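>>> Structure, please.
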Amino acid sequence: MKIRSDILRVYREVHSWVGICAGLLLFVAFFAGAISMFEQPLQNLTSPQLDMPPPVPLSRTPDLLEKVFSAYPQARQTYTILLAPDRGLPGRVAWPVHPPHGHDAGPMFVATLAPDGTLVVRQQAITPVAHFIDMLHQELGIPLPHAISRPFMGIIALLYGMALISGVLLFLPTLARNLFAFRFREGPRKLWLDLHNLLGFFSLPFHIVMALTSVVFAFHDPIFAVQSRVFGTSHTSPHSPTHTRPHPITADQHPDAPLLTPTELVTSLETQASGFVPTILAYSQGHGGTMLRVSGQDSRYSMRGPTAGFATVDPRSGKILSADYLPGHQKTGFAILTVFFALHFGSFGGNAIRWGYVVLGLAGAGMFYTGNRLWIDARRRREKAAGLSRDSLPTKILSRLTPGWVTGCITGCLVILTAGYFCPDVMTVALVKEIYYAVFIVFIAFFMLKP
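Down below sits the predicted model:
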């Protein structure tokens, strides 16, 4: 493919400057995003292991709930029945210690029954390490309020898209000759270039999806408002915690009718949504009475949330009231939007897709690092050709900032994960943030100041 040299020169300038402006921020987004593909298992791994009896059988949940409500009346307002308890929440029933606030997952009470039938309740602190890494991914590692960092992330995603387009156009003329080239003997610059091109070309569809969906997430409030108007329903953010944000739809239910038992609800869902495996029954009291949102998975379909699909269910009859976010039961418009979200979250195809996203995320981080190295090398060559005997100040700063930023990000994530595993009881949101940014700044300072 032939492209005029003057046009290539413009694309090269656009690609270089856009890449250098966004590369380090995108490195954090891709590296932290790769880790966040297994956010829930990491949260379980870094949560304190509670000393409590095994969860009661699901059939005994009504007896457990009766004792919980007798001892903790406030639990009636918002509580969760865990159909698949794990290390993070090892009991059958859980409810927040404090009233839910926003999307933050605070400490939870977890309850089960001892072998003699007595109530056993433990308080579980939700260790924030995994969530903090996910927020690094969403906010590009910038410690600013979410309301500021989110639109900034959208702008960076737009620049990222420009870099993708210009990079492809630069590579097309030499595609056949340089696609699998690895010039080990021609110096590090050629090797960095070959690696950068290889990573970028073979993961191009993945990067296009990430760029587009990141723009959607950055400006999701107006997009969801349009969705609500077009499809005639209220919207729920895909980032809503499964245990705190039930869907607002309620049923015309008789207030004196008893709630179905969890076993009856699961049986009813199996009949109405075959293949959907519920994992969480989240109850809350609203203006319309008791509301229930069921979270679960169906490996045959894409899921709207990072790890689950949702259904609003009448807790007294078991009837599904809303299938807007229920995998395999959505209307066409919602199904299309769900595919869009699932492509970003990797919430389809099970663990094989998740591991694939981990590899692609780490490869993307490597691509941004090699892009910075290439810019630095090219800048140094131009400065030497202009007669400079040493790096200019911008080149010197960037050549030191790049390895410091990258090493600080990687080491900071490893340090907080290790601290969360060995000392989960002391890891608060503030402490996790302080540890990460302390490590991050130390490495940047080291590379800036070292001879």
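
>>> use CA for all of it now, contacts and neighbours both
Noted.

>>> what's near enough to touch the nearest residue to Gly328 once chain neighbours are set aside?
Of all residues not flanking Gly328 in the chain, Tyr301 sits nearest, at 5.9 Å (Cα to Cα, 6 or more residues apart in numbering). Shown here is Tyr301, whose contacts under the criterion Cα atoms under 8 Å, 6 or more residues apart in numbering are 327-328, 348-349.

>>> Secondary structure, neighbour count and distance to Ala365 added to those, as JSON lines?
Compiled in JSON lines, the contacts of Tyr301 are given as follows (DSSP: H, G, I helix; E, B strand; the rest coil; neighbours: other Cα atoms under 10 Å; distance: Cα to Cα, whole Å):
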{"residue": "Pro327", "secondary structure": "coil", "neighbour count": "25", "distance to Ala365": "31"}
{"residue": "Gly328", "secondary structure": "coil", "neighbour count": "20", "distance to Ala365": "34"}
{"residue": "Phe348", "secondary structure": "coil", "neighbour count": "23", "distance to Ala365": "23"}
{"residue": "Gly349", "secondary structure": "coil", "neighbour count": "14", "distance to Ala365": "23"}
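
>>> Alongside the first, I'd like the structure of this one:
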Amino acid sequence: MKVRTDILRLAKELHTWVGITAGILLFICFFAGGLSMFQHDLSKWATPPQQSLSAIQSNQYNALVAQVQQQYPEAHKSFRINLNSKEFHYAPMQWKAVDEHGQDDHDFDTNQNTMLATLKSNGELHVEQENLSKLGWLIEQLHETAGIPGTIGHHTIGVYVMGVVSVLYFLALMTGLIVLLPTLVKDYFAIRKGKNKKRFWLDAHNVVGITSLPFHILISVTVIIFAFHDLFYDAIGQLVSKGKPMFERPPAVRVADPAPELDVEKILARIQQQAQGYEVASISFNNLDQPAKASARASLYSPDQMLRGDHFDVMSFNPYQDQPYSTNNLNTHSSAMDKVIKSMFSLHFGNYGGDITRWLYVVLGIGGAFLFYSGNILWIESRIKRQKNPNLPAPQQRKDVRLIANLTVGTCLGCVLAIFSSMFIGRWAYVFYPELLSINALFMYSYYIIFLLCIVYVFIVGAAKALPKILLIIAIVLFLLPITSIFALCIPNIGLWASSSSLWWIDIFAIIFALAFLRFFQQAQMRMRHAEAGSIWSDQQI
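Got it, this is the predicted structure:
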């Protein structure tokens, strides 16, 4: 396909500079996003044994709730029950020790102390107060915000920043497609090795970009919608609803006076009757001390449906009402417009089709991270001054090229090392500090400290020397994760814990990733030794 030369030149310039501007933040979001497909499994993997209480039978929930409310008055207002929830896997019942803002565990709260409850085999109540491990939630926050802290309104600053970045991201996708159109057929699957590293990085960048183009378009558009949906709703409200609220509150439900006693098992039966094909994962109850304002939020899962949340659909109702529960939020009962909106969430989260889709999104997420990393490397390779005459002094590289090289290696590999190091540190924390009160604070501070130290280190020693060393450290940390599990099995009394049988795959994949990064280390070490003097990738720079 022929494209006018001036259009091709403009598209290439836009693709280059937009990609460089957004690439590093997108790398963090995509790498963390790939891991976040199994964020709840990672949280469970990082959960100490004392934070995971035994399950109970479905006919024991009323007895559990009654005993908890008898001994803990704060549970009369709000609590959550867990049946088979990946997110709230810790115990059959949980609530906050001090509940000021309602039952909401969707926060990375370093000081949060949650009450967990179950029943022993003899029917006695067992309660623990814990600061719940939320490693997966930290990874999810990195995916949403690229690690940019702070909030504006009910959104983090990072969400708005990534909304703007996604506009640039979409522009980079379109301009990249225009640039590649003239040679698309010839160069699509061509990855040419050799001395010309620029050609290798260009070929690899093009293959990954074109293969996953529909996925990237989907992600960029949905992120823009997620970040600025309030503005979109306000604009539509002004045009269509003339300033009136687009979403009216449903009419208040009738509740008998006095309100009936809360019957959790009856509520479960009613949900299963009305939401056939869905599995009840958890139910959160709020404002139970005010029956007319009480609410329940049931999280439901079905692998055959488009879901609104990352792993659930929602049914909301008053737990004291006699009327049938509203099923309008479920995909099986949604309107055409609701199905479109729900599909935007579902396609972004990859929550349809079960674990096969999730693994596909892991591959696409990590592939996306490579796309942005390779784009920066390609920009660097295109601007490296090479030594054409060995009799002349080695060339001095431009400052902007050195800056981008250091920033790319420091932030991208720093993010990878910081995430895996946080996983490792969290497993050993209770060995060296059994009285640790906030494992979430440890996860958060260890991530940011290691991430920033990597960036500082790369700027001090240069990208060439830092690259192989950081790759080697990443490989070592990854190898230490399964070794930790082996230690836990061999020496169970030192405070370590082994992965459960359903989560051994995390240790196995840690070994696979470790071998990959070990190979990357060997390649980086070899390149540093054989690079021309004065090159960005040589340890002999001017």
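
>>> Send over the TM-score of the superposed chains.
Between these two chains, after superposing, the TM-score reads 0.89 (TM-score structural alignment, normalised by the length of structure 1); 438 aligned residues with a Cα RMSD of 2.7 Å.

>>> picking up where we left off before, return the member of the contacts of Tyr301 of structure 1 nearest to Cys21 of structure 1.
Phe348 (32.6 Å; Cα to Cα).

>>> Map the closest one across to structure 2 for me.
Correspondence of Phe348 of structure 1 to structure 2, assessed by TM-score structural alignment: Tyr352.

>>> who's in contact with its match?
So Tyr352 of structure 2 contacts 303-307, 346 (Cα under 8 Å, 6+ apart).

>>> And what about the residue nearest to Leu362 of structure 1 when sequence neighbours are not counted, helix, strand or coil?
In space, and not counting its chain neighbours, Leu362 of structure 1 is closest to Phe31: 5.6 Å by Cα to Cα, 6+ apart. Recorded secondary structure, Phe31 of structure 1: helix (DSSP: H, G, I helix; E, B strand; the rest coil).

>>> count of neighbours near Phe31 of structure 1?
26 (other Cα atoms under 10 Å).

>>> repeat for the one 10 residues further on
Using other Cα under 10 Å, the number of residues around Pro41 of structure 1 comes to 15.

>>> count of residues packed around the residue lying closest to Glu87 of structure 2 once chain neighbours are set aside?
Once flanking residues are discounted, Glu87 of structure 2 sits nearest to His40: 5.3 Å by Cα to Cα, 6+ apart. Per other Cα under 10 Å, the neighbour tally for His40 of structure 2 reads 21.

>>> doesn't Lys86 make contact with His40 of structure 2?
Yes: counting by Cα atoms under 8 Å, His40 of structure 2 touches Lys86, with 5.6 Å between them.

>>> what about Ile81 of structure 2, which helix or strand?
Using DSSP states H and E, Ile81 of structure 2 maps to strand 79-82.

>>> how big is the offset of that strand relative to structure 1?
In the superposition against structure 1, strand 79-82 of structure 2 averages 1.2 Å from its aligned positions (mean Cα distance after the TM-score superposition for structure 1).

>>> what's the average distance of the helix or strand just after that strand to structure 1?
Per DSSP H and E, the first helix or strand lying C-terminal to strand 79-82 of structure 2 is strand 93-96. In the superposition with structure 1, the average deviation recorded for strand 93-96 of structure 2 is 1.3 Å (mean Cα distance after the TM-score superposition for structure 1).

>>> Which elements pack onto strand 93-96 of structure 2?
Packing contacts for strand 93-96 of structure 2, counted by 3 or more Cα pairs under 8 Å, 6 or more residues apart in numbering; DSSP states H and E, involve strand 79-82, strand 114-119.

>>> Including mean neighbour count and distance to Val477 of structure 2, could these go into CSV?
Below are those laid out as CSV (neighbours: other Cα atoms under 10 Å; distance: least, Cα to Cα, whole Å):
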stretch, mean neighbour count, distance to Val477 of structure 2
strand 79-82, 25, 34
strand 114-119, 24, 31
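
>>> Ok, which of the ones you listed comes nearest Ile217 of structure 2?
Closest of those to Ile217 of structure 2 is strand 79-82, at 36.1 Å (criterion: Cα to Cα).

>>> Structure 2: matching residues for stretch 357-371 of structure 1?
Stretch 357-371 of structure 1 maps onto residues 361-375 of structure 2, going by TM-score structural alignment.

>>> is it true that Ser16 of structure 1 lies in a helix?
Yes: assessed with three-state DSSP, Ser16 of structure 1 lies in a helix.

>>> What lines up with it in structure 2?
By TM-score structural alignment, Ser16 of structure 1 lines up with Thr16.

>>> Give me the neighbour count for its match.
18.

>>> all strands of structure 2, in order?
Taking DSSP state E, the strands of structure 2 run over residues 79-82, 93-96, 114-119, 125-130, 151-152, 155-156, 279-286, 295-301, 313-317.

>>> can you tell me which residues contact the match of Ser16 of structure 1?
172, 379.

>>> could you redo the last one with a cut-off of 10 Å?
Neighbouring residues of Thr16 of structure 2 by Cα atoms under 10 Å, 6 or more residues apart in numbering: 10, 172, 175-176, 375-376, 378-379.

>>> just the buried members of those?
Buried members of those, counted by 16 or more other Cα atoms under 10 Å: 172, 175-176, 375-376, 378-379.

>>> circling back: which position in structure 2 pairs with the residue nearest to Gly328 of structure 1?
By TM-score structural alignment, Tyr301 of structure 1 lines up with Gln305.

>>> Its match and Leu184 of structure 2: what is the separation?
Per Cα to Cα, to the nearest Å, Gln305 of structure 2 is found 36 Å from Leu184 of structure 2.

>>> Give me the nearest residue to the equivalent of Ala163 of structure 1 over in structure 2, chain neighbours excluded.
Per TM-score structural alignment, the equivalent position to Ala163 of structure 1 in structure 2 is Ala172. Spatial nearest neighbour of Ala172 of structure 2, excluding adjacent residues (Cα to Cα, 6+ apart): His15 at 4.7 Å.

>>> and that neighbour, how many neighbours?
When neighbours are defined as other Cα under 10 Å, His15 of structure 2 has 25 of them.
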